[in-house]
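# pasting the sequence and the predicted coordinates here, then a few questions.
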Amino acid sequence: MTDVAQPAQAQPEAPLSPTDRSTIRRGRVRARTARAELHEILDAGLICHLGLTTDSGPLVLPTCYGRDGDTLYLHGSTGAASLRSLAGGAPACVTVTHLDGIVYARSVFHHSANYRSAVIQGVAVPVLDDADRRHALRVVTEQLAPGSWDGGARLPTEREMAATLVLALDLGEASVKVRTGPPGDDEEDVAADEHWAGVLPLNQTWGHPEPCPLLPAGTPIPERVSGR
């Protein structure tokens, strides 16, 4: 059986419980303490950056993920040395960031960005039980492409499952940092009134689906894709 037979149950109303290394010290005013905000940031993301230390030095990899309760699932090839290292107990750090806008200040010193970010630290646990592994892969798939697991695409074969390493990372050690609003200029720069200041918002939208050229002509675009 897997070491994580059941995902940690989410308690969105519970606060984060920072450790010494997950405590935000720089820019504390931007720190958030509600676990619900951690969940929201993770649920709104599609790609995380997975950091670890290898024999050849630090390594940061962009990868897909999925959240179920207070468990973050990651996956990849069983041949990936980085994932094998994590499965062997190497410490992991996962980050998810949403850029919401560029903050133009009156001085370049105070230029900044509006963003929402989450950092999770801990040791990932390999998911070994077949049912748990399929559940984890469903969570990751549905985070990236909702509707694909339940009839939208072919499910993994046994051979594909055997070639996939699945990891579970508990969200117990996490920090959240958010910046919103206008620039924070010095009073003398505001009084001088020499330069424009404000925020250039960044909004992301989905484009029109582009069918695979191997599809038969006229194949309708499924609602799970076109309605996103």
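Right, received. Where do you want to start? Numbering: from 1, shown residues only.
# from now on I want contacts and neighbour counts done on CA atoms only, so please keep to that.
OK.
# can you give me the helices for the chain?
Here the chain has its helices, by DSSP state H, at 35-44, 81-87, 130-144, 158-162, 187-192, 223-226.
# list the contacts of the top strand by length along the chain.
Longest strand in the chain by number of residues (criterion: DSSP state E): strand 91-104. Residues from elsewhere that reach strand 91-104, judged by CA atoms under 8 Å, 6 or more residues apart in numbering: 41-42, 45, 47-53, 86, 110-124, 182-183, 196-203.
# which of those residues fall within strands?
Per DSSP E, the subset of the contacts of strand 91-104 in strands is 47-53, 112-123, 198-201.
# go through the longest strand of the chain and flag the buried ones.
Within strand 91-104, the residues that count as buried by 16 or more other CA atoms under 10 Å are A92, C93, V94, T95, V96, T97, H98, D100, G101, I102, V103, Y104.
# now stretch 192-212
Within stretch 192-212, the residues scored as buried using 16+ other CA under 10 Å are A197, V199.
# and here is the other one:
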Amino acid sequence: MIAVTETRSAESLSPTDRSTIRRGAKRAVTDRAALWAILDAGLVCHLSTVVDGAPLVLPTGYGRDGDTLYLHGSTGALSLRTAAEGVEVCVAVTLLDGVVYARSVFHHSMNYRSAVIHGSARPVVEPSAKLRALRVLTEHMAPGSWEHAREPNAKELAATAVLAVDLAEAAVKVRTGGPVDDAEDVAANTAWAGVLPVRTVWGAPSPDDALAGAPVPEHVTRRARGR
């Protein structure tokens, strides 16, 4: 696996006006390590920008190297082409940990970990830097694959856009625990309350139909076991 460079391990997040959490401020987390942990645990982010005067939000794969977030997609993708022009973007990752059942529907909630990054994206075009970024992306999604599978050829590299977003301006928000009910609803004791956990698990590897009897490689079985 590729080594991740932690460049600001001793620093906390320093909220700007737009990255300051106001609603539910007590759930704000300013530990930069928490930001890294959320990004490392997720697989899909949502990239938002403005295209032709209208907001556009699209899911995309990503990977993190230190305080740089890499995004990628087709060079034909309008969202990536627009983001590469230096306009402001917002990237969000949310991990759902549970649905919170309360004694009143008003207090139903969710347990979650979320990260929102603000900034501008820069295109990664220098060949060695682009290959490194694609390795970071690949190893985040499917650890061990960069060394196992064929690397991108020149045609594939030309068809792939890679963007880098700095993690300097980010907000982290986390909710844990049970419902926050009104005292009279607790006293009435007429409805069940608690948390229904949500977990994502890997299934058994399913080989491609055209595979000629090759065994499942160790890096895939490790991932299937959650390691």
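Here it is on my side, so go on. Treat the numbers as computed from the prediction; the structure is a model and nothing was measured.
# now what about the TM-score between them?
Overlay of the two chains. TM-score (TM-score structural alignment, normalised by the length of structure 2): 0.94; 220 aligned residues with a CA RMSD of 1.2 Å.
# coming back round to it: between the helices of structure 1, which one is closest to T63 of structure 1.
When those are compared by CA to CA, helix 130-144 sits nearest T63 of structure 1, at 10.4 Å.
# helices and strands around the closest one, which ones?
Applying 3 or more CA pairs under 8 Å, 6 or more residues apart in numbering; DSSP states H and E, one finds that helix 130-144 of structure 1 makes contact with strand 66-68, strand 71-77, strand 164-170.
# make CSV out of these and add mean neighbour count and distance to P7 of structure 1.
Shown next, in CSV, are these (neighbours: other CA atoms under 10 Å; distance: least, CA to CA, whole Å):
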stretch, mean neighbour count, distance to P7 of structure 1
strand 66-68, 23, 6
strand 71-77, 22, 6
strand 164-170, 23, 8
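# out of the ones you listed, which comes closest to V225 of structure 1?
Closest approach to V225 of structure 1 among those is made by strand 66-68 (18.5 Å; CA to CA).
# give me the stretch of structure 2 that the closest one matches.
Strand 66-68 of structure 1 corresponds to residues 63-65 in structure 2, going by TM-score structural alignment.
# what's in contact with the matching stretch?
Contact with stretch 63-65 of structure 2 is made by 4-6, 39-40, 69-71, 133, 136-141, as judged by CA under 8 Å, 6+ apart.
# what does A37 of structure 2 align to in structure 1?
For A37 of structure 2, the aligned position in structure 1 is occupied by E40, per TM-score structural alignment.
# contacting residues for the counterpart of H107 of structure 2 in structure 1?
In structure 1, H107 of structure 2 lines up with H110, judged by TM-score structural alignment. Contacts for H110 of structure 1 (CA under 8 Å, 6+ apart) come out as Y104, P183, G184, D185.
# export the residues you listed to a markdown table and tack on distance to L61 of structure 1?
Below are the contacts of H110 of structure 1 laid out as a markdown table (distance: CA to CA, whole Å):
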| residue | distance to L61 of structure 1 |
| --- | --- |
| Y104 | 30 |
| P183 | 32 |
| G184 | 33 |
| D185 | 36 |
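# out of those residues, who's nearest A163 of structure 1?
For those, the nearest to A163 of structure 1 is Y104 (47.7 Å; CA to CA).
# the residue nearest to P58 of structure 1 when sequence neighbours are not counted and A92 of structure 1, how far apart?
Nearest residue to P58 of structure 1 in three dimensions, chain neighbours excluded: L52, at 6.0 Å (CA to CA, 6 or more residues apart in numbering). L52 of structure 1 sits at a distance of 5 Å from A92 of structure 1 (criterion: CA to CA, to the nearest Å).
# got any residues that touch both of these two?
In contact with both L52 of structure 1 and A92: L86, using CA under 8 Å, 6+ apart.
# OK, contacts around the counterpart of A210 of structure 2 in structure 1?
With TM-score structural alignment defining the correspondence, A210 of structure 2 maps onto L214 in structure 1. Listed by CA under 8 Å, 6+ apart, L214 of structure 1 has no contact partners.
# one more: G147 of structure 1?
Contact analysis of G147 of structure 1 by CA under 8 Å, 6+ apart lists R224.
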